[in-house]
Structure formats: C-alpha cells, structure tokens
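> sequence and predicted structure are below.
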Amino acid sequence: MNYFKDGLVWLNDPLNWTNPGGLLDRLGEHLEITFWAVLIGCLIGLPLGIWLGHRGRGGGVVVTVANLTRALPTLALLTILPLTPIGFGKLPVIIALAIFAIPPLLANAYTGLRSVDPETKEAAIGMGLSGGQLLRRVELPLAVPYLASGLRTAAVQVVATATLATFVNGGGLGQIITAGFGLGINVGGNQIVAGGIAVVLLALLVEAVFAGVERLVTPRPLRTVRRRRVARPVGTT
C-alpha cells in the first residue's frame, strides 16, 4: 500500500475535517495547548533572561537552567504529571510543554541583552539615562530580534512536541495518529500518515509566520549587519 498517497486522500475528505473529533477539532486543541504553553514559557523565560542580561550576571544560571530543562524528557513529564493531583487532560500537557519552551526563550533573551554594544550603553548612561531607561530605550529595542528568534524556536518546538498530548488524553493532532494505530496499520495507516502530515505542515506554517514576524521586528540597520556577516567569508576579519 502507498500510505503517503492514502494519507493525502484521507486529508482530502471533508468529513475527516468536520466530523466531531475530526481534524478541525484536533487542530483547535493543538493550537490551544501550544498557545498556553508558549505564553507561560514567555512569562517565565523572558523576564528572567532580560533581568539577568541587563544585570550582566547570571550567565552560568542561564546555561544551567537551559540545560536542565532540555534534559527533562517531555514524555517523562507527561507520564509523571498525570499521577499527581494535576490529573489527566490539557493541564499537564501545558505545564510540560511550558517547561520545554523556557530554554530558548531564556537563552535568547539573555544573549540579546548581552549582545548590546557596551559603548552604546556607556553613551546612553553618559546622557543621563537611568538603569530602567537604559533597559527600555536601548537594550530591549536592540535585543528584539533575539527575543523574536527565541519565541520562534519555542513555538515550533512546542507545536511539534504537543503531538504527545494524546498519551495523557490531552487532545491535539496526536489523537488522529493514535486513533489510526488503534485501527491497525492495514486499516488506519492512511490516518496515521495524515496525522503526521498535518503536524509537519502546522510546524512549517508556524515557522514561516514567526520567521516573518522576526524579520518585521528586526530594525533595517540590523538586517543589513546580519546580511554582511553572512556574506563575509569564514576566516576574514
């Protein structure tokens, strides 16, 4: 059997989209899980990274926290959290994915603040800017491309990993895949492939959208600098 072709046929059937528990319902659940997980990750990772980057300290803390959270297997968290008072459903999935989203947000926020030219900061301080004004008017605007890049990475990672929500009855596009496995590979192979294609396409769409946002929020002079760095041969000065 050509499962890929059959998967495309399955996706082309309107009933598979509109029936209860179909692709539209599962897509909505997937996006809801992703939104809340990334939002919580932003509320934790971005302020911490910005604060540490502004202070110019805590690089070791950022590396340690990022490595620890990366080392935590998401599937293991999804297995453990439902056994706590949190229970099954979307909440343990959102918590696990929020933990997964923190490292790129934290690391990029810290790197963005630390990448601001020290001479630029000294000039701003010399003009009488306070620490808070320096952060708001100089450091954050120049760090916006890094913040957007961290958000882009976190969103794509969470979209792809949210497929595991099906293991704790959390919904999402993973339900399409597991339902196909429940039918058996000979009967549900097309549905399994269709679910996988849907996840891949959603991840690519999120990547494209956030790449566009990242470009829009990057000031034009910084875009020029980045292009020059890319065009410069390796090893030149």
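Structure received. Remember, predicted model here, so these are calculated numbers, not experimental data.
> okay, CA-based contacts and neighbour counts for the rest of this
OK.
> ok, so what distance separates residue 24 from residue 119?
The gap separating residue 24 from residue 119 is 52 Å, by C-alpha to C-alpha, to the nearest Å.
> comparing the two, which residue is more hemmed in?
The residue with the greater number of neighbours, taking residue 24 and residue 119 and applying other C-alpha atoms under 10 Å, is residue 24; the counts read 16 against 9.
> helix or strand for that one, which one?
In the assignment (DSSP states H and E), residue 24 maps to helix 23-55.
> for that helix, name the packing helices and strands.
Here helix 23-55 touches helix 14-18, helix 59-71, helix 90-114, helix 140-161, helix 174-183, going by 3 or more C-alpha pairs under 8 Å, 6 or more residues apart in numbering; DSSP states H and E.
> looking at those helices, which is nearest to residue 206?
helix 140-161 (6.2 Å; C-alpha to C-alpha).
> name the helices or strands packed onto the closest one?
When contacts are defined as 3+ C-alpha pairs under 8 Å, 6+ apart, helix 140-161 packs onto helix 23-55, helix 90-114, helix 185-217.
> 10 Å instead, please
Counting contacts by 3 or more C-alpha pairs under 10 Å, 6 or more residues apart in numbering; DSSP states H and E, helix 140-161 is packed against helix 23-55, helix 90-114, helix 185-217, helix 220-231.
> residue 10 is nearest to which of those?
helix 185-217 (6.5 Å).
> mind listing what's buried in the closest one?
Of all the residues in helix 185-217, those buried under the rule 16 or more other C-alpha atoms under 10 Å are 188-199, 202-203, 206-207, 210-211, 214.
> and residue 92, how far is that from residue 51?
Taking C-alpha to C-alpha as the measure, residue 92 and residue 51 are separated by 28 Å.
> which of those two has more neighbours?
Neighbours were tallied for residue 92 and for residue 51 using other C-alpha under 10 Å; the higher tally belongs to residue 92 (24 against 16).
> that one against residue 76, yeah?
No - counting by C-alpha atoms under 10 Å, no contact exists between residue 92 and residue 76, whose distance comes to 11.4 Å.
> then this one, side by side with the first:
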Amino acid sequence: MIRILVVEDETAIRRSLEIGLRAHGYDVLIAADGRTAIQACTEDAPDLVLLDLGLPDLTGFEVLRQLRTWSTVPVIVLSARHGSGDKVEALDLGADDYVTKPFGLDELLARVRAAGRRAQTSERIVTDDFVIDLGAAQVLVDGEPVRLTPIEWKLLAVLAASPGRLVGRVDLLHQVWGPAYEGETNYLRVYVANLRRKLEPEPARPRYLHTEPGLGYRFTP
C-alpha cells in the first residue's frame, strides 16, 4: 500500500485529505507542523509527501529544503499562494508538483498518481557494467545478483537516488548509520572501497563511485 504523508496545519483540510486518500486505498500519515513532518519522513519513509507551505513552525520551503538534502521522495506542494514566485521557489527547491488551494480531490489524486509513476520510472538505474534495482533492493551484474551487505546496499541506494549529485559525508553518515556516527568518515572510505571492489570494472580507477576529497561522494551512472 502506498503511504502518503499529509503535512497540513489546518485541521479541516487535513481531515478531509486523510478521509479522501484513505477512501482511495492510500495509507495516510499526518503531520501538523514542519518538525513533525521531517521526523515522519525520517522514521516512517512515506512514498509521497503532500506539503503545505504555511506551517506554524518551519515554512514549507524550509521543510522541502531540509528534505532534499537526503531524500528524493516525491513532494507535491499544496498552497493558497497563487504567485508565480512561490511556485518557482518550491520547484527549484525540489518539489515535484505545485497545487493551489482550493483544489478538487480528483485533481489531487491524478497528480498523486502522476508523481508515483515518475518515481517508479527512476527505480532502475542501468550502467554499462551493472543494474541497480532500487525497487527490488538488489544489484545485477550480467543478470546475476551481486551479494551486498545491508550497509553496502543502503550506502549505494542513497548515492544512486541522487545520480550525478554530490552527497556530503555528514549526510551519508546520517542516512546510512545514523546521527551518532556523523564523525566516522573512515566508515565511508571502507564501505565505498568495498562497493568499488564489487561493482567497478577497475576499482583503482572508479568510473561510477567518485570521491570528492573533503566533501563527499558522487554516483555517476
């Protein structure tokens, strides 16, 4: 079942969205403020986020900005703001869609389905030497699965979810090992070396898993 996080501070709208989405077969999580939304994204791993811009603590822009430092979950912004500037800012920060209030449930459901289809098309990453199947949580070389440890897979999945983008060392440690390991940069060196040994044609001259000294790592498909 697809899990949707609804981030909305207005009780009536939040309740209406929850009832409508559940009636159409979605699992619904609720957050009434930005900090709760970020925590829910970290702990509950929603498949899609409906994000209001006018929240009582953090703005929706700030929630989106923080979320995009570590997650590629589809985000549809819901806002009463009709100005093009807000829409441009939200999309530039990584929103997948922008819906202005008031809106009909049928329109919103169509946009949810569209965002889900776009996310599914990015679940397989094909390179010249291997295939990363994010949906099945496995890597294939010549059609055969490669054995990765849970940590190796999680590290690869985080990098592969943002192809071509530099992922900082602290972000990687936070996502893969947790906040308590943010200073353990040696972990990254060891596990990236393991991934290169298993996936790179020439591990000493990596083609896919690149180190940016002092900054982080980049996956280039």
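Now that the structure is in, tell me what you want to look at. Everything numeric here is computed off the predicted structure, so don't read it as measured data.
> TM-score for these two?
Put the two chains on top of each other and the TM-score (TM-score structural alignment, normalised by the length of structure 2) is 0.28; 104 aligned residues with a C-alpha RMSD of 5.3 Å.
> ok, back up a step: would you turn the helices and strands packed on helix 140-161 of structure 1 into TSV with distance to residue 150 of structure 1?
Compiled in TSV, these are given as follows (distance: least, C-alpha to C-alpha, whole Å):
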stretch	distance to residue 150 of structure 1
helix 23-55	9
helix 90-114	5
helix 185-217	10
helix 220-231	17
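> show me the one of those helices that comes nearest residue 154 of structure 1.
helix 90-114 (4.9 Å).
> is there a neighbour count for residue 65 of structure 2? I'd like the number.
For residue 65 of structure 2, the number of neighbouring residues by other C-alpha under 10 Å comes to 16.
> ah, wrong one, I meant residue 106 of structure 2
Other residues within reach of residue 106 of structure 2 by the criterion other C-alpha under 10 Å amount to 10.
> OK, contacts around it?
Residue 106 of structure 2 sits next to 20, 112 when contact means C-alpha atoms under 10 Å, 6 or more residues apart in numbering.
> from residue 188 of structure 2, how far off is it?
According to C-alpha to C-alpha, residue 106 of structure 2 and residue 188 of structure 2 sit 45 Å apart.
> same deal with residue 21 of structure 2?
In this structure, residue 21 of structure 2 and residue 188 of structure 2 are separated by 40 Å, where distance is defined by C-alpha to C-alpha.
> need the nearest residue in space to residue 132 of structure 2, chain neighbours excluded.
When the adjacent residues along the chain are set aside, residue 132 of structure 2 lies closest to residue 139, with 4.6 Å between them (C-alpha to C-alpha, 6 or more residues apart in numbering).
> burial count for that neighbour?
The local packing of residue 139 of structure 2 (other C-alpha under 10 Å) involves 23 other residues.
> and if you look at residue 92 of structure 2?
For residue 92 of structure 2, using other C-alpha under 10 Å, the count is 11.
> so what's it up against?
Residue 92 of structure 2 makes contact with 65, 86 under the criterion C-alpha under 10 Å, 6+ apart.
> contacting residues around residue 119 of structure 1?
If a contact means C-alpha under 10 Å, 6+ apart, then residue 119 of structure 1 has residue 125 as its contacts.
> separation between it and residue 186 of structure 1?
Applying C-alpha to C-alpha, the value for residue 119 of structure 1 to residue 186 of structure 1 is 65 Å.
> mean neighbour count, the helices and strands packed on helix 23-55 of structure 1: which tops it?
Each of the helices and strands packed on helix 23-55 of structure 1 was assessed for mean neighbour count using mean count of other C-alpha atoms under 10 Å. The highest is helix 90-114, with a mean of 26.
> show me what it is packed up against.
Helices and strands touching helix 90-114 of structure 1, by 3+ C-alpha pairs under 10 Å, 6+ apart, are helix 23-55, helix 59-71, helix 74-80, helix 140-161.
> so which residues of structure 2 form helices?
11-23, 34-44, 60-67, 84-92, 105-121, 150-160, 169-176, 185-199 (DSSP state H).
> can I get those in TSV including distance to residue 51 of structure 2?
As requested, those are arranged in TSV below (distance: least, C-alpha to C-alpha, whole Å):
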stretch	distance to residue 51 of structure 2
helix 11-23	11
helix 34-44	9
helix 60-67	7
helix 84-92	10
helix 105-121	12
helix 150-160	22
helix 169-176	22
helix 185-199	33
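> of those helices, which is nearest residue 76 of structure 2?
Ranking the helices of structure 2 by their distance to residue 76 of structure 2 (criterion: C-alpha to C-alpha) puts helix 105-121 first, at 7.7 Å.
> quick check: buried residues in the closest one?
108, 111-112, 115-116, 119.
> closest to residue 170 of structure 2 out of these?
For the buried residues of helix 105-121 of structure 2, the residue nearest residue 170 of structure 2 by C-alpha to C-alpha is residue 119; the value is 25.5 Å.
> state the distance from residue 197 of structure 2 to residue 146 of structure 2.
Counting by C-alpha to C-alpha, the gap between residue 197 of structure 2 and residue 146 of structure 2 amounts to 11 Å.
> same question for residue 67 of structure 2.
Shown here: residue 67 of structure 2 relative to residue 146 of structure 2, a distance of 30 Å by C-alpha to C-alpha.
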